[in-house]
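# attaching a predicted model along with its sequence, questions to come.
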Amino acid sequence: MRVAIFDFDRTLFPEETFPLMMTHLKTHPMHHRKYNTFMRKIAPMYTAYKLKLYPERKMKEDSMRSYISSFKKTSREDVDKFFAQLANQMKKRLNREVLDRLEWHKNRGDYTVLVSGAFEPMLETITNDLPFDLVLGTEVPYKGGYLDHKKRIQHVNGDRKMKKVMKHLRPAVIDWNGSYAYGDSFSDLDVLEAVGNPVAVQPEPRLKKVADQLNWETIPVRQS
């Protein structure tokens, strides 16, 4: 079995997701009061990050935890609606070339996977009419039908992406040399290096350097 693994931020979607999530929370008619709670939590860590006192990966993970924990006492239905509203706006702006690649992979019989640090409810809405076989993201914890703000989420980033993909693909035998992966970031390196056909999509400088050195395919961003 061949697989085609896609990242989301700046790959399938041409921008970073988190700034859009912040704006959506700030302007949402029902949940906007949660924005100040969230900002109070992330301000110290973001300041420390800018001063190079806080690792980037930890800053991103803690920011995601702070964001979702601001929804404490919110029902699963309302959380899903919140992310669906944002997702339906984002669906209109997907990278056309990456969508074409996704269709090409489906037509040739590849098993298609989306793996991202974005929250799963948002990814599920965005991909509900796209031909992905498997969608993996950061899980939102619930307890008794309400968000469990005490449970620490595990942000799917860096080497966790490939670990999560492997966990869900077992025990299938994968033709890794014939498989493809698409990503934009140096943190996607584990996934990109696992396949015989890595593709850098509008790569950030560190990944571009690797892609140029190894002569990987690089494709630009183009919105649908």
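Yep, it's here.
# contacts and neighbour counts: CA atoms only from here.
Noted.
# ok, and the closest non-adjacent residue to the residue nearest the centre of the chain?
Central residue of the chain (CA atoms, centre = their mean): Ser116, 2.6 Å from the mean position. Leaving aside its sequence neighbours, Ser116 sits nearest to Gly137 (CA to CA, 6 or more residues apart in numbering; 4.9 Å).
# second structure follows, compare the two:
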Amino acid sequence: MKVALFDFDGTLYPGQTFNVMLKHLKDHPQYSKNYLKFMSRFRLVYIGYKLKLVSKDTMRSEAMKLYILSFKDNTKEEIVDYFKELGQEIRQDLYQPLIEKVKALKAKNVYTMVISGAYTELLQGILEDDFDHLIGTTIPFKEDKIDTSNEILHMQSDVKVKEIKKHLEDKDVDWANSYAFSDSITDLDMLQLVGNAYAVRPDDELRQYAEVNGWGIISNE
């Protein structure tokens, strides 16, 4: 079987979902109080990042964790509905040339996957009917509420390949004829899994790597 692996932020979606998530939460008629909870806890992390006491990856992981923990008093149904609503807003701005590529690959029976640091529930709200499988940051639930005792594992670059292989471990994957798409050099390990790697509106480092290695480059140019 052939697979196609897609990053989300900067690839399928031109922007950064976390920026949209913050604005949506801040302006939300029901959950704006959660934004205040988030900011009161995140402020110190962000100051640490600006002072170079906290790494960018750590800052991002803490932001994701604190964002969802602001919903610890809400039910699972409320959280899922919130992300469905947000997902429909984000869906309107997906990068259409790549969405058409997804459709073309699915028509050839290629197994399509999204691997993203975004919450799985948000990915489902955006893309549930478009891909065969979605891998995102999992929100731990227990008895209809967020399980605050359970670690929230942010799906970043070093974890992505492990989760891809775990999901496909019982499948006979033709990696040499499979596909991967990303905008960032941080996804290099994922891109190197396949024989057909594409840099999508890439950062400078990935563009240079793609050019040297003869990878496809998809851009607005």
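Thanks, I have it. Please read all numbers here as calculations on a predicted model, not as lab measurements.
# and the TM-score between these chains?
Here the TM-score for the pair of chains, by TM-score structural alignment, normalised by the length of the second structure, is 0.95; 221 aligned residues with a CA RMSD of 1.4 Å.
# pull the contacting residues for the residue nearest to Ser116 of the first structure.
Listed by CA atoms under 8 Å, 6 or more residues apart in numbering, the contact partners of Gly137 of the first structure are 115-120, 123, 156.
# and these, which two are the farthest apart?
Across these, no pair lies farther apart than Leu123 and Val156, at 12.8 Å, counting by CA to CA.
# how far away is Leu51 of the second structure from Tyr67 of the second structure?
Per CA to CA, to the nearest Å, Leu51 of the second structure is found 22 Å from Tyr67 of the second structure.
# those two: who's more crowded?
Tyr67 (22 against 10; other CA atoms under 10 Å).
# ok so, going back, can I get the contacts of Gly137 of the first structure in TSV with distance to Thr218 of the first structure and secondary structure?
Shown next, in TSV, are the contacts of Gly137 of the first structure (distance: CA to CA, whole Å; DSSP: H, G, I helix; E, B strand; the rest coil):
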residue	distance to Thr218 of the first structure	secondary structure
Val115	19	strand
Ser116	20	strand
Gly117	22	strand
Ala118	23	strand
Phe119	27	strand
Glu120	27	helix
Leu123	24	helix
Val156	24	coil
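# equivalent range in the first structure for the helix or strand Leu25 of the second structure falls within?
Leu25 of the second structure is part of helix 17-27 when elements are defined by DSSP states H and E. Alignment of helix 17-27 of the second structure against the first structure: residues 17-27, by TM-score structural alignment.
# buried sites along that stretch?
17, 21-22, 24-26 (16 or more other CA atoms under 10 Å).
# do the same with stretch 55-73 of the second structure
For stretch 55-73 of the second structure, by 16+ other CA under 10 Å, it's 59-72.
# which part of the first structure matches it?
Stretch 55-73 of the second structure covers residues 55-73 of the first structure once aligned (TM-score structural alignment).
# from the chain's centre, how far out does that stretch sit?
14 Å (CA atoms, centre = their mean, to the nearest Å).
# stretch 28-36 of the second structure too?
23 Å.
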